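Chemist: the following comprises the amino acid sequence and a computationally predicted model.
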Amino acid sequence: MNLDKTQIGLAGEYYVLAQLTARGYIATLTLGNTKGIDILVTNQEINKFFKVEVKTTTNPHKIEKLFSDKPAFHWTMSKKHEDIKDSNLIYCFVLIENAGIMPKFYLVPSLAVAEYVKWQHEHWISTRPGVMKETSMRKFRIEMDDPNNYLDNWEIFK
């Protein structure tokens, strides 16, 4: 796939919007007008609103022995994600492997993302004391075998 970063991001958002709509949720794109929120979702059955931040990658899995011996997908995050702990915010990590194949959707509560992003950065820095300089870049990883059952976790909106 030869898409630029903006196209990849938009494709992910539209895929997620389609999945939410097909599941009966009322969902709308914010189109960049709401910082840190890509999609607003309403579950009318329980009268609850959710915010969704979509992170999309086309990167294949890889093994990063520092974190696990298991292959994992990863998405780029930033330091700010360590502090975002909103019970109504859901991250949808989208993996687009090929335009002809339905992407994979990993839905994760913001608290789990914040805890992991903080932990992974501290772990990364601790393995190289005095060598690594502080940076705002972070990563969120999901192992291919998905031990947390984030794959297609659409029930998170109920």
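Modeler: Yes, it's here.

Chemist: going forward, measure contacts and count neighbours with C-alpha atoms only.
Modeler: Noted.

Chemist: what about the strands in this protein?
Modeler: 26-29, 39-43, 48-57, 72-78, 89-95, 104-109, 137-143 (DSSP state E).

Chemist: in a markdown table, list the ones you listed along with distance to Trp124 and mean neighbour count.
Modeler: As requested, those are exported to a markdown table (distance: least, C-alpha to C-alpha, whole Å; neighbours: other C-alpha atoms under 10 Å):
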| stretch | distance to Trp124 | mean neighbour count |
| --- | --- | --- |
| strand 26-29 | 35 | 17 |
| strand 39-43 | 31 | 19 |
| strand 48-57 | 21 | 20 |
| strand 72-78 | 14 | 17 |
| strand 89-95 | 22 | 24 |
| strand 104-109 | 22 | 21 |
| strand 137-143 | 10 | 19 |
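
Chemist: below is structure B, check it against A:
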Amino acid sequence: METQLSEIITKEIFDKQKVGLSGEFFVAAELLKRNFQVSLTFGNAKAVDIIAFKDELYPKKIQVKTLRTHNAYTVDKNKLLGNYFVFVILNKIGQQPIFYVIDGETINANLRRFYGSSIDSKRETINYGSLKIYKDNWKVLE
């Protein structure tokens, strides 16, 4: 019984990592199409997912948050400033992912709008509904 539980937990962690990594690669591809130089960071305790730049003097620190389907993204409000965020919905195989692109300052200036009732809770989340107007908002990175 303990072995089965361990296998289930390991599978869930591995699946979560694959979802996250998929989102990072999709975002990197989109940035490369837009003429950015892109560097993905790897590891479980990293401060940023992607560093991207067109001008070497102004690198963009990008956090990628990925879900399989529409839901809420867990985001620590204390890590907003200085970062850009790309929220990804992977969708089903054969369907294109959806990207919501926004800077952390915009989220920080409107915490109630983005976090709703989860603000200051144990698990602060941003609902995708508040991100809809930022769909494919890649220009924020220019």
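Modeler: Cool, the structure landed. Not measured: the values here are computed from a predicted model.

Chemist: TM value for the aligned chains?
Modeler: Laid over one another, the chains give 0.76 as their TM-score (TM-score structural alignment, normalised by the length of the second structure), with 130 aligned residues with a C-alpha RMSD of 2.9 Å.

Chemist: picking up where we left off before, now the strands of the first structure in CSV, with distance to Glu122 of the first structure?
Modeler: Shown next, in CSV, are the strands of the first structure (distance: least, C-alpha to C-alpha, whole Å):
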stretch, distance to Glu122 of the first structure
strand 26-29, 34
strand 39-43, 30
strand 48-57, 22
strand 72-78, 13
strand 89-95, 21
strand 104-109, 21
strand 137-143, 10
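
Chemist: so what's the spatially most central residue of the first structure up against?
Modeler: Most central residue of the first structure, judged by C-alpha distance to the mean C-alpha position with C-alpha atoms, centre = their mean, is Phe93 at 3.0 Å. Applying C-alpha atoms under 8 Å, 6 or more residues apart in numbering, we find Phe93 of the first structure in contact with 54-57, 75, 105-108.

Chemist: and with 7 Å instead?
Modeler: With contact taken as C-alpha atoms under 7 Å, 6 or more residues apart in numbering, Phe93 of the first structure is in contact with 54-56, 105-107.

Chemist: out of the strands of the first structure, which is closest to Gln7 of the first structure?
Modeler: strand 48-57 (10.0 Å; C-alpha to C-alpha).

Chemist: what about the closest one, how far off from the second structure?
Modeler: Strand 48-57 of the first structure: mean distance to aligned residues in the second structure after superposition is 0.5 Å, counting by mean C-alpha distance after the TM-score superposition for the first structure.

Chemist: so that strand versus strand 89-95, what angle?
Modeler: 30 degrees (axes from the mean of the first three to the mean of the last three C-alpha atoms, to 10 degrees).

Chemist: what range in the second structure matches strand 48-57 of the first structure?
Modeler: Using TM-score structural alignment, strand 48-57 of the first structure lines up with residues 58-67 of the second structure.

Chemist: could you give the separation of that stretch from the chain centroid?
Modeler: 6 Å (C-alpha atoms, centre = their mean, to the nearest Å).

Chemist: ditto for stretch 113-121 of the second structure
Modeler: That offset, for stretch 113-121 of the second structure, works out to 17 Å (C-alpha atoms, centre = their mean).

Chemist: show me where the first structure has helices.
Modeler: 5-22, 110-126 (DSSP state H).

Chemist: packing partners for the shortest one?
Modeler: Packing contacts for helix 110-126 of the first structure, counted by 3 or more C-alpha pairs under 7 Å, 6 or more residues apart in numbering; DSSP states H and E, involve strand 89-95, strand 137-143.
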